[in-house]
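>>> Okay, structure incoming, though there's no sequence with it:
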């Protein structure tokens, strides 16, 4: 059957979808064979319509209206249909021939009908099929240029009322509503094709507004309405290109639309119209954008549009003006301006803005650290090590953390002044510790550990305290020189995980036991460790995972 096999289905779908498809074979119904395609319904979370395309020597393909299939994937429902078809493989050639014969027979019958009989048939079918009637009404309205009729039909297509329960379209009904709403795109394009592109511009804009209003009350978990919005945006662009609209009016609409919440639905980019707007239209576009920004200088949409237009015209001064009109108090906007100026080859101005950002930040503890890093990098590049040290020192003074200490150390080492700077920095941290500033004394332990000044770190921890993580680090690093002190830490820390369960606690306890064993070994008291482990195992014997983990590490006791 055109090379369709279980192996090919598995390759198309992937192992997971193929295995899941096996469970849906019994849910396949209404299999319909055509010449080159096979369609059916498959019941899953809801009933889905699936279609396999048989393309001769090329790989089979398929489509399904389930969420996963709509993303272009060969889903489990297609696998189920494929497996059903394979099971009927012996009968398939006859079915395909029958499909071709039916198609030829239908064409011949319709061709042989008189005009009156054909009209009667169409009217009869329209009476039975409401959707067919509406589709034909739309085509008729397009053919005779009935814009009012088409507008009325588009409003019907976008009306969520028939699908809404208690004023909201739930997920189970959203799919059907999306299918109906998507027809609005075809309706607009039919007006364009009939030679009335100017009318279709108005219809596209009206449809965009209606869709935006409707989607607020729809569960669009599958993102279908973003696709419809993109379709309406494409239709609008096509109609504008076909109609040759008033360029100034188009520019005004594009700016208004870009600043409206509906812009998120259509993702219309005014710059996509640049070749259509030409010099006159782009000038109007920039003028309207400036007016909107001047009215609301802090609006995100207004600033974003202004910056994009300015960058497209390589107008760096306008980009800076937009940023400068709404400077963040933490220096972030100054950093953006500095980066723009650097990229434009204006390093002197860039440096001035970066330095201004530091000056205008009221509290360096809240400054955007990326601005500090940017300015320090510029000082380093221009051989100003003393300025780098001053910047890092001021930042450390405002925000005393291990990171700011490390950054000060790197700058001071490069400037050959670290011993002096270190004493000043440690003095600040000791003052914090003396004032019982918990943050300060904890940072002091961290920086002393980072400097590998273990004895000073231990003294600080003894005097001002430390958290368990710091004590553990102290014990690990001090074990060779202070085994008794390290052992005391391990024994204290081991008490808590012995009261807990779970593999994480067991792993933590075993790690501490290894430290305890090494401490006793260094102190030449291995018997004490054996007694300790023996007692521990007796108390923890019901924790089988712990016992197994201890055995794996040779912690067996007596």
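Looks like it arrived, so ask away. Computed from a predicted structure; not experimentally measured. Numbers count the residues shown, from 1 in each chain.

>>> From now on I want contacts and neighbour counts done on CA atoms only, so please keep to that.
OK.

>>> What is the burial count for residue 137?
Residue 137 sits with 16 neighbouring residues when counted by other CA atoms under 10 Å.

>>> distance of it from residue 349?
For residue 137, the distance to residue 349 equals 65 Å [CA to CA, to the nearest Å].

>>> same deal with residue 46?
62 Å.

>>> Between those two, which is the more surrounded one?
When residue 46 and residue 349 are compared on other CA under 10 Å, the one with more neighbours turns out to be residue 349, at 14 against 9.

>>> pretty sure the more buried one is touching residue 338, no?
Yes - with contacts counted by CA atoms under 8 Å, residue 349 reaches residue 338, the gap being 7.4 Å.

>>> The structure to be compared is supplied as follows:
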């Protein structure tokens, strides 16, 4: 109970979910208090089942079946339940004690029943609870060694028929279907637990095939079946560890599974089976992986499997061979190879691969920028600053972006040659600005570059000659307001005009920001009366926009 405090609830939920949860206090119904837990129903967009664990190993925790809660978050519905329980905190100790007493009474009553009475009770529940009946049927079939019966029941549990309309399981029914398939996974685990691990392996593999086929006809937006697939993979691994199948057969199955159509659901990692495969199985696994990769060197699954096995075995050259067999045209693969070689402490080879990546890129404008960054960093570390400048210059020449300009400037300043490089770079940007056509998105990079250089006068001239977009004009006005208040005032007035015809708090905040700048310009120009007249007229025209007027009042406008 000590962990159930408003502060703890807010810390778990975060400010946003906490505040939203306050609005759901009237939506909490059906509260049931147990010994250490509280459950309830919270009515939101749908009806959600919520459970708070009051004093578990991790302190206060909770679960909710809303989409946000299913991701492991302490959602607004949990907040609502927590705050509701807090409001009744004085009753909680008695309620927990009552729940503890009820549990003890129930256990005592069950213990006193005869075998026949217990059987009658179980039969009654089986008749009323279909899920319980299915679980017990599976246990019975498993206990009597009826593999055909277990297989048939598992196939029924994985069948989408009872949940599908027109052959497809809609979102609203996906959870119920996933819960039913979870029973199949539990049955497979029970086979292993009852000493029939070899049968569990067979059942798990058959279930994987059937579940992948079913997945194509289920709206699994919330990932319910994905979790079932993970549990099924775990059940298969547990069965293999118990049954110890033939290592070479297991290796063949693993490679076929990973390279086939079924791994998208289970995401099995063959390396998890290393203790089961042993030396003989791992050798077979590597041989089969190499054979598959040689047959399809550009296949994603083949490359990934080879790379995983090579890295696990510490074989850097094999990793490089996998990448080198399918080099990307933009140099990205060369960069991956360079980083692998760096990790292996082979820097000279890494540098050669990186340089090769730039050299072999057909279009430098499309080169992986991370490769350019990597090379320039290596050149700087080695004191080869002119090489870094040259690469940045070539890259800027085909990109003509503000970022490429900034990177060229940094490299040239480090090499103490920025003045000369700047003239050439600006000449390229002026030529680019002259080629721009009306209607192009965004203003010329030339204006951004000059602003970034803190050369406001040159930026104004460039904007006047080549044009600029509103973002750039605003930046120009902000940057040079002290030196050119009249010019800045014209910009602010022009940008404010269209905002007066729009609504919304975000618009109002933007407009008030411009009004503050307009006031500053008038102050610098010595014309405060003009600003007063402007604001008075604006307030009259916008008198119906109460939020705008309130915001203006807060800023003294």
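Received the coordinates, thanks. Quick caveat: nothing in here was measured; it's all calculated off a predicted structure.

>>> Next, count neighbours for the residue nearest to residue 75 of the first structure when sequence neighbours are not counted.
Closest residue to residue 75 of the first structure apart from its sequence neighbours, by CA to CA, 6 or more residues apart in numbering: residue 69 at 5.5 Å. With neighbours defined by other CA under 10 Å, the count for residue 69 of the first structure comes to 18.

>>> Check the one 10 residues further on too.
As a burial measure, residue 79 of the first structure scores 29 neighbours (other CA under 10 Å).

>>> nearest spatial neighbour of it, skipping sequence neighbours?
residue 21 (5.1 Å).

>>> give me the element the one you found is part of.
helix 15-22 (DSSP states H and E).

>>> Buried residues in that helix, which are they?
17-18, 21-22 (16 or more other CA atoms under 10 Å).

>>> which one of those is nearest residue 316 of the first structure?
residue 17 (51.5 Å; CA to CA).

>>> Against residue 69 of the first structure, how distant is that closest one?
11 Å.

>>> What number of residues are in the vicinity of the residue mapped onto residue 162 of the first structure from the second structure?
Residue correspondence to the second structure (TM-score structural alignment): residue 162 of the first structure is matched to residue 162. Per other CA under 10 Å, the neighbour tally for residue 162 of the second structure reads 12.

>>> what are the ranges of the strands in the stretch 301-450 of the first structure?
For the stretch 301-450 of the first structure, strands defined by DSSP state E, counting those that start in this stretch do not occur.

>>> hey, where'd the helices end up in it?
316-324, 332-343, 347-360, 369-381, 385-398, 402-414, 418-434, 438-450 (DSSP state H, counting those that start in this stretch).

>>> any chance of these in CSV, plus distance to residue 210 of the first structure?
What follows is those, written out as CSV (distance: least, CA to CA, whole Å):
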stretch, distance to residue 210 of the first structure
helix 316-324, 33
helix 332-343, 37
helix 347-360, 45
helix 369-381, 44
helix 385-398, 53
helix 402-414, 53
helix 418-434, 62
helix 438-450, 56
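
>>> Can you point out the buried residues in the helix or strand harbouring residue 51 of the first structure?
Following DSSP H and E, one finds residue 51 of the first structure within strand 47-53. Neighbour-count burial for strand 47-53 of the first structure flags 48-53 (criterion: 16+ other CA under 10 Å).

>>> which one of those residues is nearest residue 166 of the first structure?
residue 48 (25.5 Å).

>>> quick one: contacts for the closest one?
Contacts for residue 48 of the first structure (CA atoms under 8 Å, 6 or more residues apart in numbering) come out as 41-42, 64-66, 77.

>>> wait, is residue 282 of the second structure part of a helix?
Yes - assessed with DSSP: H, G, I helix; E, B strand; the rest coil, residue 282 of the second structure lies in a helix.

>>> what's the burial count for the nearest residue to it once chain neighbours are set aside?
Leaving out its chain neighbours, the residue that sits closest to residue 282 of the second structure by CA to CA, 6+ apart is residue 274, at 6.7 Å. Residue neighbour count, defined by other CA under 10 Å, stands at 15 for residue 274 of the second structure.

>>> Skipping adjacent residues, who's closest to residue 20 of the first structure in space?
Counting by CA to CA, 6+ apart, the residue nearest residue 20 of the first structure is residue 76, at 5.8 Å.
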